[in-house]
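J.: here are the coordinates; sequence isn't available:
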């Protein structure tokens, strides 16, 4: 093809048909430019296709993560609500001066329970590494950043406060109050004395306040993640 064009140019020059030569040269330049533009367009299309495939892959992974995240938060909220019921049971038993029974051991353990959220954020971290710009849906991009940065960080702050309180106050004080200390059952060493222990009651009330704030925060994040989950489904169904 190149030899063919070269032959035409040479022929025109030899025949001194300069007007036609210049027209032909301009036409050849235009053809080259058109060829370059077509090649660029094809390259852009191929790149766009790769980005679309990658975006869909990551969005599917994020969708899977949100579903696991929702499940974990619901379990956490359920567990803490059960812990609150145990707190109320113990306070009621103390206030009414009820006699000790073995069944109370479970409530003593549950009343001190907390929770630590561990959602899978691998897909989000991948998205951050690549730059969230490749997610075309602005609403998804905004919600994704919100649930995995501010609200997740706030959840971890509340968990950290509980861990500090548990390590420095709860465990050191409560270890001596029970024959054994675990998450399932805790038998008091002296139930009658425990009923009058104002420090122990204060610890339970402090934990209750922490759990209220924690559940409130989890519910906000749960709503946001559920909303994100629905948006991802809608986006992937299109």
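T.: That came through fine. Note that the coordinates shown come from a computational prediction; the quantities given were computed from them, not determined experimentally.

J.: contacts and neighbour counts: CA atoms only from here.
T.: OK.

J.: and the residue most central in space within the chain, how close does it get to residue 57?
T.: Centroid check for the chain by C-alpha atoms, centre = their mean gives residue 148 as the closest residue, at 4.2 Å. Taking C-alpha to C-alpha, to the nearest Å as the measure, residue 148 and residue 57 are separated by 19 Å.

J.: quick one: the strands in the protein?
T.: For the chain, no strands are identified by DSSP state E.

J.: how far does the longest helix that the chain contains sit from the chain's center?
T.: For the chain, the helix with the greatest residue count under DSSP state H is helix 18-95. On the basis of C-alpha atoms, centre = their mean, to the nearest Å, helix 18-95 sits 14 Å off its chain's mean C-alpha point.

J.: also this one, for the comparison:
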């Protein structure tokens, strides 16, 4: 009986979504508010679509944790920590609990209790012809005053699940849409010639309250990407201590 209940749950895993009545299909899964000013807070949504002709029955979302993430400065690797550019990165996203459509949802946390992603499920799924929006609250971290960062772009990795399978079936059409990096070397990598899968969130410096130091000239642009180890750890969905996706 317990095994049967678990199977039923895995078959109905789905994000907490606000389902629109429109028929349009978005080219990518992206943030409703992709740009924020440092230190501000907003209710945001991940706007996306299902897997072709199949209904969406789940999603998994991962934010770079900043611990072992890849940091680029003007496209070049940076060997220092994320605190070189952001003063309060971590635990910036909070899933909004909403049972209007689906029953189960939860946040994913790191060993320190910081939210690094979320999932939700336990509902009928999202029809393949409808657009969907995953609602959450997002607080933009503050940019380190002593840094030369004009902006920090954080890449959010997303999986839209349409069938519960193992990773060996990820390449089959209609199973899962992976809006992830294409070059990390994980089973969750997006198959694409370009690394354009994740949803970018750009945090802009408030140049009035937090001007660039005079030594910075034009400043720099920073990017933050998750590590392969984090994606392998945080992308799977666990319910009551058991991994239910991938199988």
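T.: Looks like it arrived, so ask away. Only a predicted model underlies this, so the values are computations on that prediction, with no experimental measurement involved.

J.: can you calculate the TM-score here?
T.: Counting by TM-score structural alignment, normalised by the length of the first structure, the TM-score of this superposition works out to 0.26. Behind it: 111 aligned residues with a C-alpha RMSD of 6.3 Å.

J.: by contact count, what packs against the longest helix of the first structure?
T.: With contacts taken as 3 or more C-alpha pairs under 8 Å, 6 or more residues apart in numbering; DSSP states H and E, helix 18-95 of the first structure sits against helix 2-14, helix 104-110, helix 122-130, helix 198-237.

J.: got a list of what the residue lying closest to residue 37 of the second structure once chain neighbours are set aside touches?
T.: Nearest residue to residue 37 of the second structure in three dimensions, chain neighbours excluded: residue 204, at 4.8 Å (C-alpha to C-alpha, 6 or more residues apart in numbering). Residue 204 of the second structure sits next to 35-38, 150-152 when contact means C-alpha atoms under 8 Å, 6 or more residues apart in numbering.

J.: go through those and flag which are in helices.
T.: The helices in this structure, assigned by DSSP H, contain none of the contacts of residue 204 of the second structure.

J.: filter those residues down to just the ones in strands.
T.: Here DSSP E is the test, and those give 35-37, 150-152 as lying in strands.

J.: would you list the residues you listed in CSV and tack on distance to residue 232 of the second structure and neighbour count?
T.: As requested, these are arranged in CSV below (distance: C-alpha to C-alpha, whole Å; neighbours: other C-alpha atoms under 10 Å):
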residue, distance to residue 232 of the second structure, neighbour count
35, 27, 15
36, 28, 20
37, 30, 18
150, 31, 20
151, 28, 23
152, 24, 25
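
J.: which single one of the contacts of residue 204 of the second structure is nearest to residue 158 of the second structure?
T.: For these, the minimum distance to residue 158 of the second structure (C-alpha to C-alpha) is 17.8 Å, reached by residue 35.

J.: got the contact list for the closest one?
T.: Contact analysis of residue 35 of the second structure by C-alpha under 8 Å, 6+ apart lists 201-204.

J.: and which of those is nearest residue 228 of the second structure?
T.: Distance to residue 228 of the second structure, by C-alpha to C-alpha, is smallest for residue 201 among the contacts of residue 35 of the second structure, at 19.5 Å.

J.: element containing that closest one?
T.: strand 199-204 (DSSP states H and E).

J.: now the element after that strand, going C-ward?
T.: Scanning forward in sequence from strand 199-204 of the second structure, with DSSP H and E defining helices and strands, the next element found is strand 220-225.

J.: got the angle for that next one vs strand 199-204?
T.: 150 degrees (axes from the mean of the first three to the mean of the last three C-alpha atoms, to 10 degrees).

J.: what helices and strands are in contact with strand 220-225 of the second structure?
T.: Strand 220-225 of the second structure sits against strand 70-73, strand 149-161, with contacts defined as 3+ C-alpha pairs under 8 Å, 6+ apart.

J.: okay, those, which one's buried deepest?
T.: By mean neighbour count, with neighbours taken as mean count of other C-alpha atoms under 10 Å, strand 149-161 ranks first of these at a mean of 24.

J.: which elements pack onto it?
T.: Applying 3+ C-alpha pairs under 8 Å, 6+ apart, we find strand 149-161 of the second structure packed against strand 58-62, strand 176-179, strand 199-204, strand 220-225.
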